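>>> below are the sequence and a predicted model for it; my questions follow.
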Amino acid sequence: MGEVKLIGAWGSSMAWRVEMVLKMKGIEYEYVQEDMNNKSPLLLQYNPVHKKVPVFLHNGNAIAESLVIIQYIEETWENGPSVLPKQPYDRAVARFWAKYFDETCLPAMMKAWTAGDGREKAKEEAVELLKFLDDEVKGKKFFGGDTIGFVDIAVSCGAYWCGIISEVVGVELITKDKLPNLCKWIDEFVNYSFVKENLPDQDTLTQVFKAIFLGSAAK
């Protein structure tokens, strides 16, 4: 299927999404490590609009945005498990929830972590938005049913990265009393052997987030 490259950065949850799908499908690829503090000409060439990772290169053609990349991989390679449902309606629903998490939940969560005096209100708003995902995964092992699928990969940031951020900043968003189904899903997801083997080191990621969210206080 030609040359495949992935431009990513260590610890990036968005690049991790793409790597997981590539590994699930057994697709050989070259990983290009990017320094986001000193962006390379390669990254600026292939993603001049957003100037961020991940960027997926297939036979020299560049694709940006993790969810778009995953859908491209799904449509291009038939080998390995499918991460999107077979039925058009189910696919549309999966795309909806993945987009909902990225465009609605993540900004609200970030606001809760960074808000000053309005932090408690921002926290409540974020939890209310996450309740829709909590209802969606109720009674399921994964969002994709018995196997990891598109929505699970999309919400993976909430399963691992967001937990570390919450601990660093002292604002816990996903709790058993407010979001019991999401908590159960997180436990299933992060302990799933394939996922667990490929998660970035927690201690290192903690230090990265301390530098980002706490700045000089982390030194």
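Received the coordinates, thanks.

>>> use CA for all of it now, contacts and neighbours both
OK.

>>> helix, strand, or coil at Lys5?
strand (DSSP: H, G, I helix; E, B strand; the rest coil).

>>> Val155 is in contact with Phe101, isn't it?
Yes. Under the criterion of Cα atoms under 8 Å, Val155 makes contact with Phe101 at 6.6 Å.

>>> who's more crowded, these two?
Shown here are Val155 and Phe101; by other Cα atoms under 10 Å, Val155 has more neighbours (24 against 21).

>>> give the contact list for that one.
98, 101 (Cα atoms under 8 Å, 6 or more residues apart in numbering).

>>> where's it relative to Leu44, distance?
27 Å (Cα to Cα, to the nearest Å).

>>> go on, Lys99?
With Cα to Cα as the criterion, Lys99 and Leu44 are 25 Å apart.

>>> neighbour count: the two, which is higher?
Lys99 (16 against 13).

>>> so the more buried one: helix, strand or coil?
Reduced to three states by three-state DSSP, Lys99 is helix.

>>> do the same with Trp185
helix.

>>> ditto for the one 4 residues further on
Of the three states, Phe189 takes helix under three-state DSSP.

>>> wait, a strand at Gly139?
No. Going by three-state DSSP, the assignment for Gly139 is coil, not a strand.

>>> one more structure, for comparison:
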Amino acid sequence: MGDDEVVKLHGHWASPFSARVLWALNLKGIPFEFITEDLPNKSELLLQYNPVHKKIPVLVHGGKPICESMVIIEYIEDTWPHTPTLLPKDPYDRALARFWVQFAELKGPSIWMVFRSLGEEQEKAKKESVEMLRRIEELCSEKIKGDNDDNKFFGGEEIGILDIAFGGMIVEWYDVIEEIVGVKLFEPQQFPHLHQWVKHFKQVPVVKQNLPSHHDLLLFFKAIRQNLIPST
């Protein structure tokens, strides 16, 4: 296999967006090389591959870069359509999945605003985060606790694109942010179905093997928070 044919992923161990792509590649059984980026000093190659946003993750396949985690997920599904499939086959179900992926991309940053802010701005972000969780909880109760009790995931019996999208927002990173900031937004009593989904999701071997430890994430993001808001 030539170097241009090797699948490469530019990312970072603590990034939930990199984790999304790691999960998808491993679920599909696709061999790849992981290239760790130094986020404060991004490589020239990364800046060349993603000159618009200058962010990770970037997947390089056949020498061609693909940017944005959920765009990469769709590329993986289209390029390697073998099972497990990440997107529904039915056009309507596929459209619904894309709608909720877009919801995750639009609303997910609210928890990061809780992390990055103080005062009124933080309070606003808290409310937006709780509202986002309520919407996902409603969807979770329909998808997972509906007619088919065997469904553990948004994709049914197996992980799909929505599980990956929401996993990069909620699993592990939410707890870390809550602990650092000193708030509790993701309450089990308020979001029982979503907490049950998290439990099942974290037990999947591919997820478990590619999920940073809570301790390491806590140390990493505490340092970031100190740089953002030195008085905390």
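Nice, I can see it. Predicted model, so just to flag it, every value in this text is computed and none were measured.

>>> care to give me the TM-score?
The pair, once superposed, lands on a TM-score of 0.92 when counted by TM-score structural alignment, normalised by the length of the first structure; 217 aligned residues with a Cα RMSD of 1.8 Å.

>>> in what helix or strand does the residue most central in space within the second structure lie?
Nearest to the geometric centre of the second structure sits Gly168, at 1.7 Å (Cα atoms, centre = their mean). Using DSSP states H and E, Gly168 of the second structure falls within helix 161-170.

>>> what comes up buried for stretch 171-179 of the second structure?
By 16 or more other Cα atoms under 10 Å, the buried positions in stretch 171-179 of the second structure come out as 171-178.

>>> adding distance to Ser43 of the second structure and secondary structure, write those out as JSON lines.
Formatted as JSON lines, these follow (distance: Cα to Cα, whole Å; DSSP: H, G, I helix; E, B strand; the rest coil):
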{"residue": "Val171", "distance to Ser43 of the second structure": "28", "secondary structure": "coil"}
{"residue": "Glu172", "distance to Ser43 of the second structure": "27", "secondary structure": "coil"}
{"residue": "Trp173", "distance to Ser43 of the second structure": "25", "secondary structure": "helix"}
{"residue": "Tyr174", "distance to Ser43 of the second structure": "28", "secondary structure": "helix"}
{"residue": "Asp175", "distance to Ser43 of the second structure": "30", "secondary structure": "helix"}
{"residue": "Val176", "distance to Ser43 of the second structure": "28", "secondary structure": "helix"}
{"residue": "Ile177", "distance to Ser43 of the second structure": "27", "secondary structure": "helix"}
{"residue": "Glu178", "distance to Ser43 of the second structure": "31", "secondary structure": "helix"}
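
>>> which two among those residues are spaced furthest apart?
Considering Cα to Cα, no two members of these lie farther apart than Val171 and Glu178, which are separated by 12.1 Å.

>>> and for Val155 and Phe101 of the first structure, which residues touch both?
What both Val155 of the first structure and Phe101 touch, as defined by Cα under 8 Å, 6+ apart, is an empty set.

>>> list the contacts for whatever residue of the second structure lines up with Gly26 of the first structure?
Aligned by TM-score structural alignment, Gly26 of the first structure pairs with Gly29 of the second structure. Shown in contact with Gly29 of the second structure (Cα under 8 Å, 6+ apart): no residues.

>>> and what of the one 10 residues further on?
Under the criterion of Cα under 8 Å, 6+ apart, the neighbours of Leu39 of the second structure are His12.

>>> ok, Glu121 of the second structure to His12 of the second structure distance?
For Glu121 of the second structure, the distance to His12 of the second structure - Cα to Cα - is 28 Å.

>>> these two - which one has more neighbours?
His12 (18 against 12).

>>> residues in contact with the residue lying closest to the residue nearest to the centre of the second structure once chain neighbours are set aside?
Nearest residue to Gly168 of the second structure, sequence neighbours excluded (Cα to Cα, 6 or more residues apart in numbering): Pro16, at 4.7 Å. By Cα under 8 Å, 6+ apart, the contact list for Pro16 of the second structure reads 168-169, 173.

>>> and Pro200 of the first structure, by the same measure?
So, once contact is read as Cα under 8 Å, 6+ apart, Pro200 of the first structure ends up touching 10-11.

>>> which residue lines up with it in the second structure?
Match for Pro200 of the first structure (TM-score structural alignment): Pro212.

>>> and for Ala94 of the first structure?
Using TM-score structural alignment, Ala94 of the first structure lines up with Ala97 in the second structure.

>>> host element of its match?
Here Ala97 of the second structure is assigned to helix 91-107, by DSSP H and E.

>>> how much space is there between the closest residue in space to Lys131 of the first structure that isn't next to it in sequence and Ile165 of the first structure?
Counting by Cα to Cα, 6+ apart, Lys131 of the first structure lies nearest to Leu179, which is 6.4 Å off, once chain neighbours are set aside. Taking Cα to Cα as the measure, Leu179 of the first structure falls 17 Å from Ile165 of the first structure.

>>> can you give me the neighbour number for Tyr192 of the first structure?
Tyr192 of the first structure has 12 nearby residues by other Cα under 10 Å.

>>> how about the longest helix along the first structure: buried residues?
Across the first structure, the longest stretch assigned as helix under DSSP state H is helix 119-136. Counting neighbours by 16+ other Cα under 10 Å, one finds that the buried residues in helix 119-136 of the first structure are 122-123, 125-131, 133-134.

>>> the aligned residue in the first structure for Pro51 of the second structure - how many residues pack around it?
Taking TM-score structural alignment, Pro51 of the second structure has Pro48 as its aligned residue in the first structure. Neighbours of Pro48 of the first structure under the rule other Cα under 10 Å: 12.

>>> what's the answer for the one 5 residues further on, then?
Other residues lying near Val53 of the first structure total 23 when counted by other Cα under 10 Å.

>>> contacts only, for it.
Neighbouring residues of Val53 of the first structure by Cα under 8 Å, 6+ apart: 7-9, 12, 14-15, 34, 43, 64-65.

>>> picking up where we left off before, for the match of Ala94 of the first structure, give its distance to Ile161 of the second structure.
7 Å.

>>> cool, thanks, talk later.
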